[in-house]
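Undergrad: Structure here, sequence nowhere to be found:
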C-alpha cells in the first residue's frame, strides 16, 4: 500500500552554482547505481513522493561523461562483434526481483523505489547495454524489475548488478535515524531474488495483478498498483511497446479474475475476518466515522490495523505497553492517523471508542463485566459498543456478552467464517488460472505479432528502395517525357511493388485475423525472409542505433 514519504535522489552530476535546480523531481534527479560507492552528493532540495517502503532515498552520483563513453564503447563492440549472435534469438522478457515470499522486509525496503522516481529508474535500466525496455513495480510487498533484454543472460546480469550497487541513504528529518544504509549486497540479492523469463514472467505478472501472489489471496490493492505502473510509464522513453503491452494484458487479466470469480470477497484470516465483521455490524452510515480502538500491537494487532487501513479507516487509537511498534506502524501507514496510548489509559480510551479490537497475550481478561457496565453509552445510531476479541486466552470476559450495551465476538466466532471463505477463495483461484491461461495465450499471440514488425518494415523499405532505383534508371534512359507518362511509369512501379509485397506480408502478419497460419509458422516465415533478404543485421543495427541515441540524450 502506498504511503507518503519525503526523499531525494542526487543527480548524476552536481549542477553548477549558477544553474538553479529544477523544481520537478523528474528533472532534478537521476536514478543510477554507483560501482565505486562514491560519497553522496548533498544539496538542500526536497520533494514529496509516494512510496511503499516509507524510506527517503538519495543515490550516489557517478561521472556522466565517463558512463556515457563506456556505454557507447560497449555498444560499438556489440555492433561490430555481436550481431550474428544476437540475431539468432529474439528479445526476451524477464522479471528480476524480490517479494514477500522470497525476501524479508529488511531486504526489500532497501531496494524500494519511490513512485516519483520510476521514470528515472526506467531510464537508467534502459541505459544498460542489453536492455531495450523496462518497468518498475515497487510496493510494500515486492520490488520487481521487468525488462525486455536484447540478450537474456547478459541483460539479467546487468540488471542484477544495477540492483546490487545502488547506494541508498536514509535522510528523513522526521525520522529519529540519520544514517547511511548500504545497498543490498550481491550475495544477499542472489540469495533472495527470483528470476522468470518470457511466458513464466508474463504469467507471474498476470497472477500478481489478479491477487494470486499476494499475502491475502485476492487482495485488490495490487491491481491498482499495476495500473499505476502503466500510467506512469506512458510517454517514458524505455517503457516500450512490449512492456506496455505486458502490463496492459496483465490489467485485463486482473479485471477478469475479479469480476468473473469474485476472488476478493470473503476473509481468509482471523484478523481480516474481524475487520470485515466490524464493517458488517456497524450501520453503513456511521462506519466512516466510527471511533476505533485496537488494544495490542503484536502480530495480530498489526494485521488488524493494516486491514482497517485497507478498508478506509483513517483514525485509529492503539493501546500498547510500549510505543515502538506503534511508531513503526505509523511510519508504514502514513495515510492513517494512528494515536498511541499507554496501557494504563486503556479504560479511558475504551470510553471514547465505538469498536474495540483486543489482541494481547494477557492471561486474564482486560475487560470485566463491571468495567464495561461503567462505560458511557455509544451514539444512538451505532447502538451497542462492539467488542471483537481475537485473543487466546480471551481478553473480554464472557459475562460481557450478557450486557445490553455490548456486543461481543471472539476468535471461535470467526474461525468458521475464515475456513469457509478460504476454501471458497482457493476454488476461485483455480478458476482464475483458467482465465490467466486464456489471457496469456492472447498476450503471446500479440507479442509474437510484434516480432514480425521490424521484418515487415525492412522488407517494404528494401523492395521500395530497389523499385525507386530502377525507376530512376528507367526515367533517365527515356529522355524528355511528359508528366503524364512519368506518372504512368511511377504507378506501374508502385503497382509491381505492392503486388510483390502482398504475399509475403500476408504470411508475416499475425493480428488475430490471420487464421491460415499458426504463430510458429509465421515466425518461421519471418526468419526465412530475414535470411533471404539479409535483413537481420539491419534490424539489430537499428536497435543499436536506438540505444546509442538514448545514451546520448
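TA: It's in. As the structure is a computational prediction, the values presented were derived from the model and not from experiment.
Undergrad: Every contact and neighbour count from this point should use C-alpha atoms.
TA: OK.
Undergrad: SS state for residue 219?
TA: Assigned by DSSP: H, G, I helix; E, B strand; the rest coil, the conformation of residue 219 is coil.
Undergrad: should've said residue 212
TA: Look at residue 212: counting by three-state DSSP, its state is coil.
Undergrad: Likewise for residue 196?
TA: At residue 196, secondary structure determined by three-state DSSP is strand.
Undergrad: Contact partners for it?
TA: Taking CA atoms under 8 Å, 6 or more residues apart in numbering, we find residue 196 in contact with 94, 95, 96, 204.
Undergrad: repeat for residue 339
TA: Each residue near residue 339 by CA under 8 Å, 6+ apart is listed here: 315, 316, 317, 318.
Undergrad: all strands in the stretch 301-450 of the chain, in order from the N-terminus.
TA: Counting by DSSP state E, counting those that start in this stretch, the stretch 301-450 of the chain has strands at residues 315-320, 337-342, 355-358, 385-389, 406-410.
Undergrad: Tell me which residue is most central in this structure.
TA: Centroid-nearest residue in the chain, with CA atoms, centre = their mean: residue 137, separated by 2.1 Å.
Undergrad: need the strands for this protein, in chain order.
TA: Along the chain, the segments classed as strands by DSSP state E run 3-7, 47-51, 92-99, 131-138, 142-149, 168-171, 178-181, 194-197, 292-295, 315-320, 337-342, 355-358, 385-389, 406-410.
Undergrad: Report the inter-axis angle for the fifth one versus strand 131-138.
TA: In this case it means strand 142-149. Angle of strand 142-149 versus strand 131-138, following axes from the mean of the first three to the mean of the last three CA atoms, to 10 degrees, is 170 degrees.
Undergrad: Does anything pack onto strand 142-149? Which helices or strands?
TA: Contact analysis of strand 142-149 by 3 or more CA pairs under 8 Å, 6 or more residues apart in numbering; DSSP states H and E lists strand 92-99, helix 105-111, strand 131-138, helix 241-261 as its packing neighbours.
Undergrad: Taking helix 241-261 as reference, get the angle to the top helix by length along the chain.
TA: Taking DSSP state H as the criterion, the chain has its longest helix at helix 411-451. Orientation check (the same axes, to 10 degrees): helix 411-451 against helix 241-261 gives 140 degrees.
Undergrad: let's bring in a second one:
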C-alpha cells in the first residue's frame, strides 16, 4: 500500500496562489469525488483546506503522484510546473510525519496553535462520510490525533502562543490610542470571526457589528456580543462608520472593493481605517492596501506578530519531534504488518462493525420487550438466542451450500473457528 501527500502552505506559496486552491468544508465531498474519479485505481483521499494550507492525503495499492499533481493543478487553474514550484510532495514515512506535525501544530504559522487539529478532524470526518477514507488513512489520522494529544499534554509547545485574531487586536492597539473609542465591523460569522469578536469584545469597543450573508447566523453571533447585525448588501453604505474591519468569509470573490473603501475614507474625512483580511481567497481587494489612510493586513502580514514567544517554545519542539518520530515508526510498523492487499486489517474492522450492529439491534429489541413488561429472564434468553443465530447464520448457510469437497473445507474452517479444537460429535 502506497501513501502520499501533496500540498502548499504559508511557507511555500503566496496568499493569492493559495487562494486558487481554497475549498470550503461543504465543497469537500464533491471535490473528493471528482479527484477519486480522475485517478485509477481509485485512492483513499482526504483534503485539508485552511487559510494557511491546502493538502491532499492519499493511499492506494499503487503510487499515483503524477495524476494527483495534474488534478490539483487543473483544479487551481495553473500549470503542473507552477504548482510543483510551490508545493511539497511527500511519500510513505514523510507523508505520515507531515500529517503528525500538522496535527500537533508544529507546521503552523502560529507554532503550537490548536485550531488546526479541529480543522484536520473536520476534514477527516467529511472524507469518512463521503466514503473516501479507507483503512490506511483512517489509521494514519487516528494516530496523528493521538500523537497531537500527547504532544499537547506532555510538552509546552502551546505556551506563549499568540493567535491570528489576538495578533489583530494587538495591531489595532498600536494604531488607535484607545480601543474603547473605536467601532468594529466583522464580516462573516464563522469560527475565525467568532474568535476575533471574542478578543475585540474583551477590549470593550464603542460598538460592534456583524455583517453576514446569512442573517440568522449573524444574529446568533451578534447576540453573544451585544453587536448590531448588517446585511452584506449594507456594507457599501455603512463602511465609513467603522474604524476597524475584520473579514473572513468563504467567498470566492472580494466582498470589499477599492471603490467602496475610497468612498468610505472620503466620508470619514480620511480618518484612518484598520482592516484585517483573514480570508483565503481574499475578501478585500489587494489594491486597498495602497490607500494612504488604510492599514490593511492579511494572514501572511500577521506572521511576524504571531512569532512573538516562539523562542520560548523551541525547547518543546525537540520533545514534540521525538514523540512524532515514535508515532511515525509505529505507523510504518503497522503498514509492514498488514496483508499485502490490506485484507486482514479491513476484515477485522468490518467484523467489529458487523458485530456491533448485531449487538445494537438485539439490545434495541430487548429494550422494547422490557418496556412492554416481558419477564427479564425471557428477554435475556431472546437476546442471547438472537445474537447466537446472527453469529452462526453465515457459517450454517455455507455448510449447506456447495459440493461435498467445498462443504468439507468449510466444516474444517468452522470447526477451527467455533469449536476451538473440541472433538466433533
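TA: Great, that's in hand. Predicted model, so just to flag it, every value in this text is computed and none were measured.
Undergrad: Quick TM-score on the pair, please.
TA: Scored against TM-score structural alignment, normalised by the length of the second structure, the superposed chains reach a TM-score of 0.54; 286 aligned residues with a CA RMSD of 5.1 Å.
Undergrad: What spatial separation is found between whatever residue of the second structure lines up with the residue nearest to the centre of the first structure and residue 56 of the second structure?
TA: When the second structure is aligned by TM-score structural alignment, residue 137 of the first structure is paired with residue 48. Per CA to CA, to the nearest Å, residue 48 of the second structure is found 6 Å from residue 56 of the second structure.
Undergrad: just residue 359 of the second structure next, same as before
TA: 36 Å.
Undergrad: Looking at those two, which one has more neighbours?
TA: residue 56 (20 against 17; other CA atoms under 10 Å).
Undergrad: can you list the helices and strands packed on strand 142-149 of the first structure in JSON lines and add distance to residue 209 of the first structure?
TA: Formatted as JSON lines, those follow (distance: least, CA to CA, whole Å):
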{"stretch": "strand 92-99", "distance to residue 209 of the first structure": "14"}
{"stretch": "helix 105-111", "distance to residue 209 of the first structure": "19"}
{"stretch": "strand 131-138", "distance to residue 209 of the first structure": "11"}
{"stretch": "helix 241-261", "distance to residue 209 of the first structure": "5"}
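Undergrad: Could you report the neighbour count for residue 265 of the second structure?
TA: Applying other CA under 10 Å, we find 21 residues neighbouring residue 265 of the second structure.
Undergrad: now residue 231 of the first structure
TA: 11.
Undergrad: same deal with residue 392 of the second structure?
TA: Residue 392 of the second structure has 12 neighbouring residues, counting by other CA under 10 Å.
Undergrad: picking that back up, highest mean neighbour count out of the helices and strands packed on strand 142-149 of the first structure?
TA: Across those, averaging neighbours per residue (mean count of other CA atoms under 10 Å) puts strand 131-138 on top, at a mean of 26.
Undergrad: Quick one: average offset of that one versus the second structure, please.
TA: Compared with the second structure after fitting, strand 131-138 of the first structure has a mean deviation of 1.0 Å; criterion: mean CA distance after the TM-score superposition for the first structure.
Undergrad: got the angle for that strand vs strand 92-99?
TA: 30 degrees.
Undergrad: returning to what we had before: the match of residue 137 of the first structure contacts residue 126, doesn't it?
TA: No - with contact defined as CA atoms under 8 Å, residue 48 of the second structure does not count as touching residue 126 (10.0 Å).
Undergrad: Of all the helices and strands packed on strand 142-149 of the first structure, which one comes closest to residue 326 of the first structure?
TA: Proximity to residue 326 of the first structure, assessed across those by CA to CA, is greatest for helix 105-111 (17.1 Å).
Undergrad: if you skip the residues just before and after it, what's nearest to the equivalent of residue 96 of the first structure over in the second structure?
TA: Under the alignment (TM-score structural alignment), residue 96 of the first structure pairs with residue 6 of the second structure. Distances taken as CA to CA, 6 or more residues apart in numbering put residue 89 closest to residue 6 of the second structure, at 4.7 Å, once the chain neighbours are dropped.
Undergrad: which residues touch that neighbour?
TA: 4, 5, 6, 7.
Undergrad: Now flag whichever of these is closest to residue 353 of the second structure.
TA: Proximity of these to residue 353 of the second structure (CA to CA) peaks at residue 4, which lies at 27.4 Å.
Undergrad: which ones are touching the nearest residue to the closest one once chain neighbours are set aside?
TA: In space, and not counting its chain neighbours, residue 4 of the second structure is closest to residue 91: 4.3 Å by CA to CA, 6+ apart. Neighbour list for residue 91 of the second structure: 2, 3, 4, 5 [criterion: CA under 8 Å, 6+ apart].
Undergrad: now with 10 Å?
TA: Contacts of residue 91 of the second structure were listed using CA atoms under 10 Å, 6 or more residues apart in numbering, and they are 2, 3, 4, 5, 6, 57, 58, 59, 63, 65, 97, 98.
Undergrad: give me the stretch of the second structure that stretch 245-259 of the first structure matches.
TA: Against the second structure, stretch 245-259 of the first structure falls on residues 139-153 (TM-score structural alignment).
Undergrad: Relative to the first structure, what is the average displacement of that stretch?
TA: Its match in the first structure and stretch 139-153 of the second structure itself, once the structures are fitted together, sit a mean 1.7 Å apart by mean CA distance after the TM-score superposition for the first structure.
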